[in-house]
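[1] Can you look at this prediction? I've put the sequence above it.
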Amino acid sequence: MNLKIIKHSELFSTSGQIDEEDLCEIAAAGYQSVICNRPDNEDGGRHVSSAKLAAACERLGLAFSYLPADATHLSKEHGAALRRLLVSMPPPILAFCRTGNRSTNIFRLANAAETSNLALPGGAANDKPRQFEVVIVGAGAGGIAVAASLLRRAPNIQIAMIDPASKHYYQPAWTLVGAGAYAQKKTVRPMASVIPQRAQWLQRSVVEFLPDHNRLRLDDGSLIAYQQLIVCPGLRLAWEKIEGLEQTLGCNGVTSNYRYDLAPYTWQLVSQLKQGKALFCQPAMPIKCAGAPQKAMYLSCDHWLRKGVLDKIAVEFHNAGAVLFGVATFVPALMSYVKKYRTQLVFESNLVKVDGERKLAWFDGKDGAGNIVRQQKSFDMLHVVPPQVAPDAVRNSPLANLDGWCEVDPATLRHVRYRNVFALGDVSSTGNAKTVAAIRKQAVVVAVNLLAACAGKPLSAHYDGYGACPLTVEKGKAILAEFGYGGKLLPTFPLDPVIARRTNWLLKTTVLPWVYWRLMLKGREWLTGCSDSKEQP
């Protein structure tokens, strides 16, 4: 389909002019309804008429509505009319005009209408939205930690947490699971067991942010109103961006430590491989835990070295970036392990396609002249890290920056345009490493600043970009990389940070999981002091 479709929510999209031949592909893409916003007589009626499109839609089982609008005379009546169609027509809906701009503007007018007495399909039209003092979108590490920190400071504050998941995961340990060094079952607990008791959990998904009206729309069409909003739904693993990958994940030697169900398969492959070729990949930034792709490689190589088979296994690490690690201080120490394991580093090499059955992978790289060149590689084991993007509801909302991330001030973590919106964790636009260690400090900053904002006081807590990455370079030793904005080193302990130590391994495997479950998710803020400086990073 050559149409440029803009997805504004899970339920509504817009595009430029469509023709009868486009409708089959529109239906195949999952759309149930089409709205024509282009008058039949526009430009002398040289485009397909609404009557012909209506007939073609009927043949394909698509609902069709004609809502013509002059691009220069849009009004609130157009928005109200579209709102009524959103209630009555089966979603998802595609609206079109000559360029798509008019349909988009009508949608904005529809959202600017009074939302307290209208709802999308699934909610009663006259229901008023449920209202809360604080709404937290996402109950991952960021959501639970900030809720606990808020309740620790203001026990009577009214909090709603919105997250559809039934389980909560400690993701930092999946690298260890993939190395046979940690039990998979220890990384998961029922969501109900970690939600703070004084917070109300709504087990739904947010499909639309309406920050101009202090509201959210849920996947059942209902509305939630808030006084303060905290956005922390994490990010989305975009497996689909690598051709053929989804069909072969978990079989044919293709695995990833970035998924709970696949980490054990990584260990199965590593423990069974005695000879052949192992490929490890890292996509373009940003990704969560930027050190995790190479940690999988180090721990695999360490196992093969201990078993005496490393000299029979060709190991390659394909990095879409131009450097091994973003903080230069740690690169020499990491390179010593790359040499120890005889790993071939391939920079500016991005995985774009996989054929699991044929054990082939394709990478886009650059030749000497800077031209993109695609190279085919065979493999016996392929560890994949997918591209990562903001969730659709955030990316398509007024909260997003040009890259789709929730746009906040990097120090206060308050939104740059909406004063009652804060964000933390992987979804935020801050330039720090996307790690749980970062969230541990961000949660305190958001809790302190949100309560200050409610009281009309200045925002006193400032985040310095702290993140930590225990780089597990061998089983039993790790390099503890701690740094902030601009790569500034921020070590917690008075030790040379580039030395691989057994104490760092124990910190990674024993101390930090305990801190996560027993302290961080309970609002007990260990080593989370935040700067009072007003200097911006």
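    Thanks, I have it. Residues are numbered from 1 along each chain as shown.
[2] switch to C-alpha atoms for all contacts and neighbour counts from now on
    Will do.
[3] which one is residue 248 nearest to, not counting chain neighbours?
    residue 356 (5.5 Å; CA to CA, 6 or more residues apart in numbering).
[4] Now for the one you found: which residues touch it?
    244-245, 248, 251-254 (CA atoms under 8 Å, 6 or more residues apart in numbering).
[5] which of those count as buried?
    For the contacts of residue 356, a burial check counting by 16 or more other CA atoms under 10 Å picks out 244-245, 252-254.
[6] Can you name the two of those residues that sit furthest apart?
    Largest separation among the buried ones among the contacts of residue 356 by CA to CA: 244 and 253, giving 13.7 Å.
[7] Quick check: residue 518 is in a helix.
    Yes - counting by DSSP: H, G, I helix; E, B strand; the rest coil, residue 518 falls inside a helix.
[8] picking that back up, for the residue nearest to residue 248, give its distance to residue 249.
    8 Å (CA to CA, to the nearest Å).
[9] structure B:
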Amino acid sequence: MDNASQSPAGLETSEPALRCQILIIGGGAGGISVAASLKRRRPELDIALVEPSERHFYQPGWTLVGAGVMSSAATERQEAGLIPKGVRWLKTAASAFLPETNRVRLADGRVVVYDYLVACPGLKLDWAKIEGLTQTLGRNGVCSNYSFETAPYTHECVKTFSGGTAVFTQPPMPIKCAGAPQKALYLTADYLRRHNRLAGANLEFCLAGDVLFGVPFFVPPLQKKVDEYGIKLNFKHNLIAVDGASKKATFAVVDKDGKSTEKTIAFDMLHVVPPQAPIDAVRDSALVNAAGWIDVDPGTLRHTRFANIFGIGDALGTTNAKTAAAVRMQVPVVTANLLALLEGKSLPKTYDGYGACPLTVAYGKIVLAEFLYGGKVAPSFPFDPRVPSRFAWFLKTTIMPLLYWHQMLNGYELDIGHHEKQFLA
């Protein structure tokens, strides 16, 4: 084992370095799935997984928790029960990446030396970047489906909303599940309609960007719902401050000439999506591109500069959607390519940028958006994905959680068979 005296500058530690063949950073959907996939195919592999949390969450379920459709308990498991047999769990976080020397420094002071690295550390939800938000989140009508703790309060806010203004925000891209901000909006609108309260509601959707959805093919059915519910769209509105006691939200608004001004909107309910960014240890490392995301080849998911490193999930600088569906398709690619690399073979698999966003436009109805790099439409099922579907709702609420817990996290491949398809306008 390497001693502290042999460590590079900045890696001083009283603990001897640990060694492993494959080091996985992150124990979320990507980390657990790739560890299970690798162990299923090569049980003898020496794998260590770095993850500080003892709890694992099915984050796609939080939209349903906020809608009162799923319990928060159904989205949570203990991390220990999900880590594959034979994988060493290092229950701490990564504090520094040193890819030039095949090392990662851990938050507890230890150093891990690896032969191969799979980086899937996720991203940072930067709640504190919005002034006043952390002091009022979870009360004063300020809610969010973006955390386990706060999603149930969203439903409480909707149930008790008796009229006035409900504001829903979306920060600058990229964010995880770019459709989630408007899922909360549509479900709220449908709930109010079903309870004869929509007429007295002023619903506003404040987006930092200038389009309703990043894949143009799906904008018309979403715009139809916006019009049906009477929702006001405020483009180029980025939430920068919240005063929960006085129920006021302040936005930085960019006009057509690029000039930014501040605008305050009074609210009775405010659903906030926090700004999102690379985690500090990733951003400050040699792994990243100019924007601070892990720089991998968009096809092979192998790092562009470090040949023994692959990446999965939200931390990547690729242009695919940051969703669990993307992770589901990235894991088999990384598994196959890493095993081929171990055997000195060429990398056999390519990721096509697949992502999916089940847009819950109403209770019981979903526009199932599936797409590839470049916004190419790639449905898995033989129906027009622009049409709100009860079948897609069944997939979202019943089938996908089961597949996540019992298939994906156990290392099984779950490609139903998506294909690029052209549709008439």
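    Okay, I see it. A quick note: this is a predicted structure, and the numbers were derived from the prediction, not measured.
[10] Next, format the buried ones among the contacts of residue 356 of structure 1 as TSV and append secondary structure and distance to residue 115 of structure 1.
    Listed next are those as TSV, based on DSSP: H, G, I helix; E, B strand; the rest coil; distance: CA to CA, whole Å:
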residue	secondary structure	distance to residue 115 of structure 1
244	coil	42
245	coil	41
252	coil	50
253	coil	50
254	strand	47
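[11] got JSON lines for those residues, with distance to residue 56 of structure 1 too?
    Converted to JSON lines, these look like this (distance: CA to CA, whole Å):
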{"residue": "244", "distance to residue 56 of structure 1": "34"}
{"residue": "245", "distance to residue 56 of structure 1": "36"}
{"residue": "252", "distance to residue 56 of structure 1": "44"}
{"residue": "253", "distance to residue 56 of structure 1": "46"}
{"residue": "254", "distance to residue 56 of structure 1": "44"}
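[12] And residue 432 of structure 1, what's its match in structure 2?
    Using TM-score structural alignment, the partner of residue 432 of structure 1 in structure 2 is residue 320.
[13] Can you give me every residue that contacts that match?
    326, 353-355, 372-373.
[14] tell me which of the residues you listed is nearest to residue 266 of structure 2?
    Closest to residue 266 of structure 2, out of all of those and judged by CA to CA, is residue 355, at 35.5 Å.
[15] if I line the two up, what does the closest one land on in structure 1?
    In structure 1, residue 355 of structure 2 lands on residue 467 (TM-score structural alignment).
[16] And residue 298 of structure 2, what's its match in structure 1?
    Residue 298 of structure 2 maps onto residue 410 in structure 1 when the alignment is built from TM-score structural alignment.
[17] now do residue 92 of structure 2
    Applying TM-score structural alignment, one finds that residue 92 of structure 2 aligns to residue 204 in structure 1.
[18] Leaving out sequence neighbours, find the closest residue to its match.
    Excluding its sequence neighbours, the residue lying closest to residue 204 of structure 1 (CA to CA, 6+ apart) is residue 164, at 4.5 Å.
[19] Can you give me the distance of the one you found to residue 138 of structure 1?
    9 Å.
[20] Between these two, tell me which one has more neighbours.
    Set side by side, residue 164 of structure 1 and residue 138 show more neighbours around residue 138, with 21 against 16, by other CA atoms under 10 Å.
[21] and the aligned partner of the more buried one in structure 2, what does it touch?
    The equivalent of residue 138 of structure 1 in structure 2 is residue 26 (alignment by TM-score structural alignment). Shown in contact with residue 26 of structure 2 (CA under 8 Å, 6+ apart): 32, 49-51, 119-122.
[22] do you know how far residue 26 of structure 2 is from residue 34 of structure 2?
    According to CA to CA, residue 26 of structure 2 and residue 34 of structure 2 sit 10 Å apart.
[23] rewinding a little: and the contacts of residue 356 of structure 1, which two are furthest apart?
    The span of the contacts of residue 356 of structure 1, defined through CA to CA, is set by 244 and 253 at 13.7 Å.
[24] Noted, bye for now.
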